[in-house]
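[1] A predicted structure for the sequence below; I have some questions about it.
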Amino acid sequence: MNIKPKILVVDDKPENLVAIRKVLRDLDVELVEASSGNNALKATLYNDFTLALLDVQMPDMDGYELASILREEEKTAHLPFIFISAVYTDNLNVFKGYEKGAFSFITKPFQPEILINKVKFFVEKHQQEIELFKLYKNLEKKNKELEYSNKEIESFSYSVSHDLRAPLRAVDGYAKMLEEDYSELFDNEGVRLLNAIQFNSQRMSFLIDDLLAFSRLGKKTVQKTELNMNILIDDILNTVLKTDKKKTKVKVNNLSPAMGDPSLINQVLLNLISNGIKYTSKKTNPLIEISSKTESGEVIYEIKDNGVGFDMLYVDKLFGVFQRLHSQEEFEGTGVGLAIVQRIINKHGGKVWAQAKLGEGATFSFTLPTI
């Protein structure tokens, strides 16, 4: 339903009201006419006006007095109004009109286009304010929905962290007790089953940790600063290569700096490099190469390996939570690491993708803004 903007027209002379009515007849507005200041004040009680057109010279209450009262009332304190006068046209009265809060002062006789254009301006301004108000209310609603979602995430995280960990710790604890006190009573099958219980309880613990890390990323604020990617890579390699039994060769080219959150980008690099080491572990000469290039205001980082690769037919599943392209028996993992990578890069306004060939390795690329 289209609600027309209402304009209050105040003049004690009927012929003047008729004249203004004719001038504004083609505008999509509703005119509410008042023949005195008192009638105008009554009209403001029952209507919300976009604009008021006030005659200056009126008996009992002139336009200046009416304007002062309108400014004092909360409902009309910000109502724009235009003075129209055929008598008080000297500069002193014009200045007085502006002192009373008028947005314009039109002296008679005037060109109809002048009044039409001024009314159009305030009507359009009013409509813009309505749209802004709608946007504000919609944003307010979205913020409340986001706040509710964040509370749900917090509740979920608490439930995962406490309610799921408690029985998991019990399973792992009882398994250790069995191993310590009764392992000599088990045959080979019993030992195998006990090891399976311990392995899967640990794997479930890792899944919970990764799931919590993934859910918390949604709330984390990105604190961007200048990143020295060479230093970040060196720190990560000093950590992960210590436990690499295959002694993977990692070639790092000089990397361009970028803007990003150090702790989050550190997690991206750690996940991608760890993946590269894991999926090259069955190669005779495992190799990872890390490089960068700058294009269109972005830095593209590439982490290339000569590992097992994957079938590009399933690339769309690669960054999903708990999506794995290789079985747990082939390579350990929870299937959350790449989902975390994608979420972090998306929060930086970048993108991440992969290219691979089965049996010949994979290249993971992501972008960050330049400095």
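    Received it, and whenever you're ready, just let me know what you need.
[2] from here on, just use CA atoms for contacts and neighbour counts.
    Fine.
[3] so residue 344 is in which element?
    helix 337-347 (DSSP states H and E).
[4] just the buried positions in that helix, please.
    By 16 or more other Cα atoms under 10 Å, the buried positions in helix 337-347 come out as 337-345, 347.
[5] show me what that helix is packed up against.
    helix 188-217, helix 262-279, strand 352-357, strand 361-369 (3 or more Cα pairs under 8 Å, 6 or more residues apart in numbering; DSSP states H and E).
[6] second structure follows, compare the two:
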Amino acid sequence: MIRLLKRPVYLSTILIILIFIIDLIIPLGVAVGVLYVCCIALLIRVDTATTLKLALLSTFLTAVIPILTIDSHTTWMAFVNRGISIASIWVLYFIVIKHKKLNDIKKVYTNKLIHKNKEQEQFIYIASHDLQEPLNTVMSFSNVLNDKYYDVLDERGRKCLTYVHQASARMSALVKALLDYGRLGKNREKEEIDCNVMLNDIIMDLDERIQTSHAKITIGELPIINGYKNELRMLFQNLLTNAIKFRREGHPPQITISAQKEDKSWTFYVQDNGIGIAEEHKQKVFTIFQRLHTTSEYEGTGIGLAHCNKIIDLHHGKLWLESELNKGSTFYFNLPI
């Protein structure tokens, strides 16, 4: 019996019958429509045909009461109240039907999105994995040529060999970055993270770059948060690396990292005094493999900020930036508490 009551159709039918019996003994007037409406509302996830049948049953039971109980004291208001009740039943019926149609459309698009995401993940994995093997072969042979035949080659041959090796290395880095992008958030669990400790570890890892660029990094008091540790480490490291890399000539990087607590989130920012980003490129920089500069100007794969954007999406946050050419950039992101 308890199991049956958990099924909306049976529960709704039993309630409708109980309401009818009560209404037959003590006429409920216009209130009966509200009660029947509540019963139909239970069917919001049930098929349309069943909902229609119970709406018709509710209509019949609502209309038949004045006929069964009519006497000398019955007034025209009894029939008006029943009319209002029937109208409310059918208004809710059409709302339920509309909701079901919208829900069905949502399910179709959700399933398509899930399918497309799986296809994308599979493509990224296959492309990255299958491309890596021939690239390793090319790099191995170029290393052999460089080690054993470099002195035999003329200047043009040496230059060509250098180009092959550099191009292979860049392609290998791109493939690895693509594979890392596809793996973000996979089989991960959130954990408690002390952002101050994490930033100190990252700064230690980047010590050589920091010393070479004469960067000055100021870190404010950062919170302890729950998140994906490896992904958030990559986020901070990418933003910090970019702040060091995209510096102006003759201006050592001045980088500030801090956070502020909002109503239901922490808002972090990474501010630098680098080359800045033009207004028309502010959204472009978050797109995978989009570069604003050539590799001869600034090294990199063009996927770092796309990584950052995906990491923030995994945490249901938002990433944005404020920037001015030749003055610097500030990258903001928030993480829900």
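    In hand now; what should we look at? What you are looking at is a predicted structure, and each value in this text was computed from that prediction instead of being measured.
[7] just to revisit the earlier point, quick one: the helices and strands packed on helix 337-347 of structure 1 as TSV, columns for mean neighbour count and distance to residue 113 of structure 1 too.
    Listed next are those as TSV, based on neighbours: other Cα atoms under 10 Å; distance: least, Cα to Cα, whole Å:
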stretch	mean neighbour count	distance to residue 113 of structure 1
helix 188-217	16	58
helix 262-279	20	60
strand 352-357	17	57
strand 361-369	21	51
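[8] distance of the residue lying closest to residue 314 of structure 1 once chain neighbours are set aside relative to residue 338 of structure 1?
    In space, and not counting its chain neighbours, residue 314 of structure 1 is closest to residue 325: 7.6 Å by Cα to Cα, 6 or more residues apart in numbering. Separation of residue 325 of structure 1 from residue 338 of structure 1 (Cα to Cα, to the nearest Å): 12 Å.
[9] what is in contact with these two at once?
    When contacts are counted by Cα atoms under 8 Å, 6 or more residues apart in numbering, the set common to residue 325 of structure 1 and residue 338 consists of residue 318.
[10] so who does residue 251 of structure 2 touch?
    residue 274.
[11] quick check, it in a strand?
    No: under DSSP: H, G, I helix; E, B strand; the rest coil, residue 251 of structure 2 falls outside any strand and is assigned coil.
[12] quick check: it vs residue 15 of structure 2, distance?
    Distance of residue 251 of structure 2 to residue 15 of structure 2, computed by Cα to Cα: 76 Å.
[13] got it, and residue 89 of structure 2?
    15 Å.
[14] more neighbours: these two, which one.
    residue 89 (26 against 16; other Cα atoms under 10 Å).
[15] distance of the counterpart of the more buried one in structure 1 relative to residue 81 of structure 1?
    In structure 1, residue 89 of structure 2 lines up with residue 122, judged by TM-score structural alignment. For residue 122 of structure 1, the distance to residue 81 of structure 1 equals 9 Å [Cα to Cα].
[16] would CSV of the buried residues of helix 337-347 of structure 1 with distance to residue 46 of structure 1 be doable?
    As requested, the buried residues of helix 337-347 of structure 1 are exported to CSV (distance: Cα to Cα, whole Å):
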residue, distance to residue 46 of structure 1
337, 62
338, 61
339, 57
340, 57
341, 58
342, 56
343, 53
344, 54
345, 55
347, 49
